[in-house]
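Q: below are the sequence and a predicted model; questions follow.
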Amino acid sequence: MINSKSQTADIRWVVSSYSNDHGGDCVEVALAGTPGIAVRDTKDRTGGTARVSAQAWTAFLGAATTGGFAPADAS
């Protein structure tokens, strides 16, 4: 987890295409050197930032786009 503004000052963030002016659960991502991808909450840009490897990010996107995550148990 990255919390320092100095660690993210030079990163070019890209807002999710699903973000809008109505709130919601949106993220921003950026290429961030090693380990590869930085992710943060669009609604809390000063909060923590997570970094994951490019391989982990690719696996996450693959699972997210193919329904690889089971829905939360509603019971």
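A: Arrived safely, thanks for sending. Numbering: from 1, shown residues only.

Q: make it CA atoms for all contacts and neighbour counts henceforth
A: Fine.

Q: which strands and helices lie in contact with the longest helix seen in the chain?
A: Ranked by number of residues, the top helix in the chain under DSSP state H is helix 54-65. For helix 54-65, the packing partners by 3 or more C-alpha pairs under 8 Å, 6 or more residues apart in numbering; DSSP states H and E come out as strand 36-41.

Q: put this next to the first one:
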Amino acid sequence: MSMTFEDQSIQFLENHIDGSFQHIMSVQVISRLEWWDFIDSKYRPIAVMYEEDQDYESNLICLFPPFVPEEL
């Protein structure tokens, strides 16, 4: 059974949050997540972070690798 675009993107984010950015995600929280569109059906998620004990966003961002969905 093939996954939907949404399922693929969620799995992609979860894999990188738990793997590539494990240390950052253990000490900071995602304030907002943006998806930048690129040419050739590529997308780039960017997470703006903040620390739980602060009331404002930090200047730290997580630039995820390009997400290329499988053909649906």
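A: That came through, no problem. This is a predicted model, so every value here is computed, not measured.

Q: report the TM-score for the pair.
A: The TM-score (TM-score structural alignment, normalised by the length of the second structure) is 0.32; 40 aligned residues with a C-alpha RMSD of 3.8 Å.

Q: follow-up on the earlier one: can you give me the buried ones in the longest helix of the first structure?
A: Of all the residues in helix 54-65 of the first structure, those buried under the rule 16 or more other C-alpha atoms under 10 Å are 54, 57.

Q: and stretch 5-20 of the second structure, by the same measure?
A: 8-9, 12-13, 17.

Q: ok, those vs L33 of the second structure, which is closest?
A: L13 (10.3 Å; C-alpha to C-alpha).

Q: quickly find the element holding the closest one.
A: helix 5-18 (DSSP states H and E).

Q: likewise E34 of the second structure?
A: Per DSSP H and E, the secondary structure element for E34 of the second structure is strand 29-37.

Q: hmm, who's touching that strand?
A: 43-52, 57 (C-alpha atoms under 8 Å, 6 or more residues apart in numbering).

Q: mind listing what's buried in that strand?
A: 29-30.

Q: now the element after it, going C-ward?
A: strand 43-50.

Q: ranking the contacts of strand 29-37 of the second structure by neighbours, who comes first?
A: Highest neighbour count within the contacts of strand 29-37 of the second structure, by other C-alpha atoms under 10 Å: M49, with 22 neighbours.

Q: that one reaches S26, doesn't it?
A: No - M49 of the second structure sits out of contact with S26 when judged by C-alpha atoms under 8 Å, with a separation of 11.4 Å.

Q: check the gap between V14 of the first structure and L31 of the first structure for me.
A: From V14 of the first structure over to L31 of the first structure the distance is 9 Å, taken as C-alpha to C-alpha, to the nearest Å.
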